[in-house]
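S.K.: Here is a sequence with its predicted model. Questions after.
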Amino acid sequence: MTESAQEPQSRRVDARGAVDLSGFAAGAGSAPAPSTPGGAAAPGPTTPAPSGAPNSWAVQVQPQQLQQVVELSAQAPVIVLIHGTDPASTTMKATLEDLVDAQQGRLLLAEIDSSAHPELAQSADQVPVATAFIGGRPVGEFDASVPAEQLAQLVTQMVQMATQNGMTQKLPAQSTRVVEGQEPPAEPELPPLHQEALQALENSDYAAAAKAYEQAIKEKPDDEDAKIGLAQVKLLQRTTGADLAQAREAAAGNPDDVDAQIAVADLDVLGGHVEDAFSRLVRFIQTHFGEDRETARAHLVELYSITGDSDPRVSASRRQLARALF
C-alpha cells in the first residue's frame, strides 16, 4: 500500500453521501441506526451476535453506496474490496475479513461483488483489488499479489494512521460471521413502513422515505427508530444540491442569520465534521437570544439524535450547550 504524505482531508460534501450503515448489508433488515451521515456519528449500538456467531466488521455494499463508504472514512478507516468468485478473490476476501475483524471495530471492510456488477470488473484493471480510505481520501491500493503477512501489516498501518489523525472511535459490528457447520442467523424483519422507507432511500426518494417514517410515527408515537430515520431523511432533503463553499461564505457574512448557520452545520454533519457543526450552533446560542436561539437549540438537539446519544461528541456538546443556556 502506498501511503500519501499528506494528512487526510475532507472531501467536497455530496448530498447523496449520507452514511447509514444499517442499509449497507444486502437484506440487512434493520432500521436506520442512530448513526451519522457522512460518518458523523457512530452507527447504532452493537447487536449481540445470535447463536454464538462472531461479530464482523465486513459488510456487503452496492456500487451506488461507494460515496457513503468513502464519507464514513472520516470517522474510521475503510477498506473497499472489489472481488469476484475466483479463488484469488475468495482467499483475499477471507484474509481481509479475518484481519479487519481482529481489529474489533477500528476499521471497516466494505465488499462489492463484481460478479453481480460486471461494469466494475470491466473498469477495474484486475479483480480482486482493495482500496484503503482514511479521512475521505484513498491512501493506498493493493491486490491479490500481496501476501497475507503483508496485508496484516497494511491493516495495522491503517489503524496507526487513523489514530495519529485522531480517529480513535470504534465502530459497532455490522454483521455476523457464519461459523462452519452452522446455518447463518436469520435477519430480523423490518416493520413494513420502515422497509418502505429504506427502499425509498435506496432509490434516493427522500420525500417517500419521509412520508413512510412520518406514518410510522403516527401509528406508533414512541417509535424512536422512525424518529431518527426521519431526522436523517430531513437532513438529506435540506442538503441536497447544497454547496458547502457557498454555505460557509453566507454564514461568515451573516453571523446573526440562524438559517445560514444551520445550513453549514447540516453540511458539516453530512461530511463527518460533527464537532464543527455542534460548536457552530453552540456559539450561536451563546451570543443570541429569543426565537433564533430556540431555533438553533432545537436544531442542535435534532443533530444530536442523528449522531446518536452514545457518541462522546454528543455528550461533550450537551455539556457545552448546558453552559451556554444557563
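M.R.: On my side now, so go ahead.
S.K.: okay, CA-based contacts and neighbour counts for the rest of this
M.R.: Will do.
S.K.: what's around Lys220, how many residues?
M.R.: Lys220: 11 surrounding residues under other C-alpha atoms under 10 Å.
S.K.: Strands of the chain, start to end?
M.R.: For the chain, the strands identified by DSSP state E occupy 55-56, 58-60, 78-83, 108-113, 129-134, 137-143, 175-176, in order along the chain.
S.K.: hmm, who's touching the third one?
M.R.: Residues outside strand 78-83 that contact it (C-alpha atoms under 8 Å, 6 or more residues apart in numbering) are 69-70, 72, 89-90, 93, 107-115, 120, 127-134.
S.K.: contacting residues for Arg313?
M.R.: With contacts defined as C-alpha under 8 Å, 6+ apart, the neighbours of Arg313 are 274-275.
S.K.: Write the ChimeraX selection for whichever of the contacts of strand 78-83 are buried.
M.R.: Buried residues among the contacts of strand 78-83 (16 or more other C-alpha atoms under 10 Å), as a ChimeraX selection:
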select :69,70,72,89,93,107,108,109,110,111,112,113,114,120,127,128,129,130,131,132,133,134
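S.K.: out of the strands of the chain, nearest to Met161?
M.R.: For the strands of the chain, distance to Met161 was read as C-alpha to C-alpha. The smallest value, 8.2 Å, belongs to strand 129-134.
S.K.: elements contacting that closest one?
M.R.: In this structure, strand 129-134 packs against strand 78-83, strand 137-143, helix 148-164, with contacts taken as 3 or more C-alpha pairs under 8 Å, 6 or more residues apart in numbering; DSSP states H and E.
S.K.: tell me the most buried of those?
M.R.: strand 78-83 (a mean of 26; mean count of other C-alpha atoms under 10 Å).
S.K.: try this one next to it:
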Amino acid sequence: MTDPTLGASLRGAVDLSSLRNRPAPAAPGEEAPAGAGVAVPSLVLDVTDETFPQVLELSRTVPVVVDLWAEWCGPCKQLSPILEKVVVELGGRVVLAKVDVDANPQLSQAFRAQSIPMVVALVAGQPVPMFTGAVPEQQVREVFAQLLQLAAQNGVTGSASVDGEAPEEAPAEEPPLPPLHAEAFAAIEEGDYARAVAAYEQALVENPRDAEARAGLGQVRLLDRVQGVDLQAARAAAASAPQDVAAQFTVADLDLAGGHVEDAYGRLLDLFAQLPADERTPVRERLLELFALVGDADPRVIAARGRLASLLF
C-alpha cells in the first residue's frame, strides 16, 4: 500500500480533463464562498462514467473522496464500510463517491487504477492521492483530517446535507476490534505481513469460525507473497518454465492482486491440466485459496470451479 500522506498543495497525479462536460473549476480565489452548503441525495454516492462530471463540480464546494472498488475485491469490502462510517461521522464535511471499476472503465483508466481498493480525493476539481489498499480505521481518520486541512488551504470549506436537511447525528461508536485483529491491522500498517499472518492464524486457533480472521488471513498472505516481487522478472521466469509451479504461482498471485482475476485462474488451471496427477494437489489448494479471496458467488469463480471439476473428473 502507498504511504497515505497528502501533500501540502493540490497535486494533479491523474488527468481528469477528458471526463469533464463543463468548464474547468474557477481559478484560485474564485472558489465557492467559505461555509457554502450544497444538497446531495446521500453523503455516499454511487458514481458512473456519465455522472462523474457532477462530482467534479461538487468538489468545488466540499471535498469528495473517491473509492475505486470492485465486487470481487476482498480488501475493498474490508475498506469501504470504514470509509462510509467516517464520512457519515464527519456530518457533511466530506462526500464519498464510490466507483465500480469493472462497470466504469473510463474512470478506472483516468485514475490509473492498477490495483484496488484505491482512494483518491477531489478538491476544487483536482485529484489528490490518498492511499491504495485496505488500511486500518484510525489511519483512515488521520488521512481524512489531512484532507480537510488541505481543502481549507484551497478554499474548499463548504458542507453537504442530504436533500437540504441538516446532517444526521453520528452513529454510536462500534466496539473495538478484537485484540488479535487489531494486532493484524497494526502489522499490515507497518508492512509486517508475517506478523499479521501470525495474528490471524492465532485468532483462528482460538475461534475456527472467525470468518473475518479467515478472510483477512487469505488477503494478507497474498500481500506477503507479492510484496517486492518484480512483475517483469516474474513473468519472464514463468514463460521460460511453463510447468514450474512456484513461478506460475507468483504470476497468478500478481495477476489477482492487480485485478486480473480470470488471468490468474486460467494460468493455474492450465498448469493443473499439464501436471501429472500426483503433482496437482498444491495447484488445487492454491486455486481454492484464490477462489476464497474473490468469493464463491462471483461468476469468474463459478466458471473456474467448473473447469477445475471437469479436470478432476
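M.R.: Cool, the structure landed. Since this is a predicted model, take the numbers as computed values, not measurements.
S.K.: in the second structure, which spans are helices?
M.R.: All helices of the second structure, identified by DSSP state H, fall at 52-58, 74-89, 105-110, 137-153, 179-189, 193-206, 211-226, 231-240, 245-257, 261-274, 281-294, 299-312.
S.K.: Just put those in TSV and tack on distance to Val120 of the second structure.
M.R.: Supplementary listing: the helices of the second structure in TSV, determined by distance: least, C-alpha to C-alpha, whole Å:
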stretch	distance to Val120 of the second structure
helix 52-58	12
helix 74-89	12
helix 105-110	12
helix 137-153	10
helix 179-189	18
helix 193-206	24
helix 211-226	21
helix 231-240	24
helix 245-257	19
helix 261-274	23
helix 281-294	23
helix 299-312	28
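S.K.: Quick one: closest of those to Val128 of the second structure.
M.R.: Proximity to Val128 of the second structure (C-alpha to C-alpha) singles out helix 137-153 among the helices of the second structure, at 8.7 Å.
S.K.: what distance separates that closest one from the centre of its chain?
M.R.: Averaging C-alpha positions (C-alpha atoms, centre = their mean, to the nearest Å) puts helix 137-153 of the second structure 18 Å from its chain's average.
S.K.: and the angle from that helix to helix 179-189?
M.R.: For helix 137-153 of the second structure and helix 179-189, the angle between their directions (axes from the mean of the first three to the mean of the last three C-alpha atoms, to 10 degrees) works out to 50 degrees.
S.K.: now helix 137-153 of the second structure against strand 118-123, angle please.
M.R.: With the same axes, to 10 degrees defining the directions, helix 137-153 of the second structure sits at 20 degrees from strand 118-123.
S.K.: that older thread, may I see the helices and strands packed on strand 129-134 of the first structure arranged in a markdown table, with distance to Ile217 of the first structure as well?
M.R.: Supplementary listing: these in a markdown table, determined by distance: least, C-alpha to C-alpha, whole Å:
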| stretch | distance to Ile217 of the first structure |
| --- | --- |
| strand 78-83 | 34 |
| strand 137-143 | 38 |
| helix 148-164 | 38 |
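S.K.: With Glu183 of the first structure as the reference, name the closest of these.
M.R.: Each of these was checked against Glu183 of the first structure via C-alpha to C-alpha, and the shortest separation belongs to strand 78-83, namely 23.6 Å.
S.K.: next one: the closest one to chain centre, how far?
M.R.: The chain centroid and the centroid of strand 78-83 of the first structure are separated by 15 Å under C-alpha atoms, centre = their mean.
S.K.: wouldn't Leu269 of the second structure be in contact with Gly306 here?
M.R.: No: counting by C-alpha atoms under 8 Å, Leu269 of the second structure does not reach Gly306; the two are 10.7 Å apart.
S.K.: Out of these two, name the residue with the larger neighbour count.
M.R.: Per other C-alpha under 10 Å, whichever of Leu269 of the second structure and Gly306 has more neighbours is Leu269, with 19 against 12.
S.K.: centroid residue for the first structure?
M.R.: If you average the C-alpha coordinates of the first structure and look for the closest C-alpha using C-alpha atoms, centre = their mean, you land on Val19, 3.2 Å from that point.
S.K.: Give me the distance between it and Arg283 of the first structure.
M.R.: Distance of Val19 of the first structure to Arg283 of the first structure, computed by C-alpha to C-alpha, to the nearest Å: 26 Å.
S.K.: swap in Gly290 of the first structure?
M.R.: Computed as C-alpha to C-alpha, the Gly290 of the first structure to Arg283 of the first structure distance reads 15 Å.
S.K.: So between those two, which is more surrounded?
M.R.: Shown here are Gly290 of the first structure and Arg283; by other C-alpha under 10 Å, Arg283 has more neighbours (14 against 8).
S.K.: want to throw the strands of the first structure into a markdown table with distance to Ala260 of the first structure?
M.R.: Listed next are the strands of the first structure as a markdown table, based on distance: least, C-alpha to C-alpha, whole Å:
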| stretch | distance to Ala260 of the first structure |
| --- | --- |
| strand 55-56 | 41 |
| strand 58-60 | 37 |
| strand 78-83 | 32 |
| strand 108-113 | 34 |
| strand 129-134 | 29 |
| strand 137-143 | 28 |
| strand 175-176 | 39 |
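S.K.: Which among these is found nearest to Ala324 of the first structure?
M.R.: Short answer: strand 129-134, nearest of these by C-alpha to C-alpha, at 33.7 Å.
S.K.: Fine by me, thanks again.
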